[in-house]
Structure formats: structure tokens, C-alpha cells
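>>> model the structure of this input:
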Amino acid sequence: MPERPKSLPRPWKPKARENDKMQHRPRSHDLYHTARWTRESREFRKKYPLCVKCQQEGIITPAEVVDHIIPFPLCDFWDKTNWQSLCRKHNIEKGNKDKRLLHERGINENHRENPA
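Prediction:
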């Protein structure tokens, strides 16, 4: 059977660059990578399709992620009363705030307490 020819370089197409920022970012907790989280967060966004923070500001923006109001290591992961729909901008802002809070409490990114 004949072999498929190798693709030729395309000088008009820029080469893909690695995103250095994301290369060193710690992986999120394994629960965020389950089929259950994917399914339930999608259903939650269907029920609450707008970013709650944008709504408080009088802006209508579609939600892109489901966020834990109280950061996950400090609460039950599956408690839907602790979930909120956010746009990407507000999720990043809240995530940075939560990371500072967890760092102050001595909880690392693997959601375990740091040894004293």
C-alpha cells in the first residue's frame, strides 16, 4: 500500500509557540477533570447562563465557567449552593483572590495544608 506523503512546511503559516505562562502553571485538582464535573458544570451554566458579577455591575455577559464561591479546599466540592456562574474575566480575578486567601491559610495548590 502506498505511503502518505509527508506534509511540506508552510512558510505563510506561523509556527505554533508554546505558551510559557501555562507551562509552569500547576494542574488544577483532579475533580475538575472528571466527566461528572464537566456534565454538572455545563448543566449549571445552562440554568444560570449569565455572569453574576457582571449582573451586579449592570452588564449582561455570558458565563463561561462555574466557580466555587467559597474556595474548594475550604468547602464541599459538589455543593451546588456554593457555585456561581462567571465570565472568564471575573473568574480570573476571583481565582487570584482565592489563591492569596489559600496561601495565607497555608493551603497549597494541591489542596492540602502546608506542613508547619
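>>> alpha carbons only for contacts and neighbour counts from here, please
Noted.
>>> from Gly106, how far out is the closest residue to Cys51 other than its chain neighbours?
Distances taken as CA to CA, 6 or more residues apart in numbering put Leu86 closest to Cys51, at 4.2 Å, once the chain neighbours are dropped. Distance, Leu86 to Gly106, using CA to CA, to the nearest Å: 26 Å.
>>> those two - which one has more neighbours?
Between Leu86 and Gly106, Leu86 has the larger neighbour count (other CA atoms under 10 Å), namely 26 against 15.
>>> verify the stated contact: that one with Ile60.
No - between Leu86 and Ile60 there is no contact under CA atoms under 8 Å: 11.2 Å.
>>> any residues in contact with both of these two?
Listed as contacting both Leu86 and Ile60 by CA atoms under 8 Å, 6 or more residues apart in numbering are 50-51.
>>> Proceed likewise with the subsequent sequence, for comparison:
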Amino acid sequence: MSVPLHICMHPGCRRMIPFNQRFCEEHQQDKNKQATNQERMQYEEKELRFYKSTTWTKLSKSFRLRNPTCASCLKRGIIRQAVLVDHIEPIKTAYGWQHRLDESNLQSLCQTCHNAKTAREVAQRRMRSPN
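Now for the predicted structure:
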């Protein structure tokens, strides 16, 4: 019986690795550098309060139960279990904050797709930033 595989958790990496590992050999050291909590991701106070709220916890859990597969993978014909609920329009934007509880602004994602989406959003914000 072969060991189940999944994709390396490093954003953009598509190497298949054993299910009991998080990163491929190349990105194993990145594991220590990767943010492990939302405070390290430079969220503002109101965003942190929102993500820790009972309202969000209940909504995200029920949404993921009704949408158990990764929306991004599904678009590519891959069926993978989602592990979190993502805001399509980030709550860092005015529109995203206004629609933070609208299910039309939510999608279930696997960790790999969420990491890749977040990396793209951070890169876009840096490009728009005047500093």
C-alpha cells in the first residue's frame, strides 16, 4: 500500500510529498520562517477581532461543511479537501470588509491554494504601495 501524497505547502510549489510532511526538502527550512499565527501576518486589530469572533467561527465552519472541496483546485479539475474559508475580496479592502459575512464573498480552499492566493495579494499590495 502506497503512502498518500499531497502538494508541498510552500506557495507556488507543486511537488508531491508524503502526506505526513508539510514541505518538500527544498522548502523544509521555510517552515520555520512561515507565519504561524495571524498576528505575524500584520492584521489590524479589527480584523483580528473579526477572525476570532463567534460569528465568523460559526459561519466559516458551516460554509466549509457545505463546501468541502477546494474551489481553486476544483476549477482545475482536481478534487482536494478544503481546510479553510477564504474571502474572495480580502477584508483589508473597504468592499471586502463590508461584505465579510456575505457567502458570495467566500470560498473554501486547501492550504496550498490559500497560500498562493495570499502571496499574490501581498505582491499586488506591495506593487501599489508608494513606499
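>>> can you find the partner of the residue nearest to Cys51 of the first structure in the second structure?
Residue pairing (TM-score structural alignment): Leu86 of the first structure is matched to Leu109 of the second structure.
>>> ok, Thr93 of the second structure - contacts?
Residues counted as contacts of Thr93 of the second structure (CA under 8 Å, 6+ apart): none.
>>> what's the answer for the one 4 residues further on, then?
Neighbouring residues of Trp97 of the second structure by CA under 8 Å, 6+ apart: 90-91.
>>> ok, 6 Å please
Contacts for Trp97 of the second structure (CA atoms under 6 Å, 6 or more residues apart in numbering) come out as Ile91.
>>> look at it and give its secondary structure.
Classification of Trp97 of the second structure using DSSP: H, G, I helix; E, B strand; the rest coil returns helix.
>>> if you count neighbours, what's buried in the helix ranked longest in the first structure?
Ranked by residue count, the top helix of the first structure under DSSP state H comes out as helix 88-104. Using 16 or more other CA atoms under 10 Å as the test for burial, helix 88-104 of the first structure gives 88, 90-91, 94, 98, 102.
>>> the most centrally placed residue in the first structure and Asp30 of the first structure: what is the separation?
Centroid-nearest residue in the first structure, with CA atoms, centre = their mean: Val65, separated by 6.7 Å. Distance from Val65 of the first structure to Asp30 of the first structure, counting by CA to CA: 17 Å.
>>> same check on Gly106 of the first structure?
20 Å.
>>> and the strands in the second structure?
For the second structure, the strands defined by DSSP state E occupy 5-7, 16-18, 84-87, 106-109.
>>> which part of the first structure matches the second one?
When the first structure is aligned by TM-score structural alignment, strand 16-18 of the second structure has no counterpart there.
>>> in that strand, what counts as buried?
Neighbour-count burial for strand 16-18 of the second structure [16+ other CA under 10 Å]: Ile17.
>>> contact partners for the aligned residue in the first structure for Leu59 of the second structure?
In the first structure, the residue equivalent to Leu59 of the second structure is Glu40, according to TM-score structural alignment. Contact analysis of Glu40 of the first structure by CA under 6 Å, 6+ apart lists nothing.
>>> so how far is Ile59 of the first structure from Glu40 of the first structure?
From Glu40 of the first structure across to Ile59 of the first structure, the span is 25 Å (CA to CA).
>>> next one: Val65 of the first structure
Distance of Val65 of the first structure to Ile59 of the first structure, computed by CA to CA: 17 Å.
>>> just Leu74 of the first structure next, same as before
30 Å.
>>> same thing with Asn82 of the first structure?
In this view, Asn82 of the first structure and Ile59 of the first structure are 22 Å apart by CA to CA.
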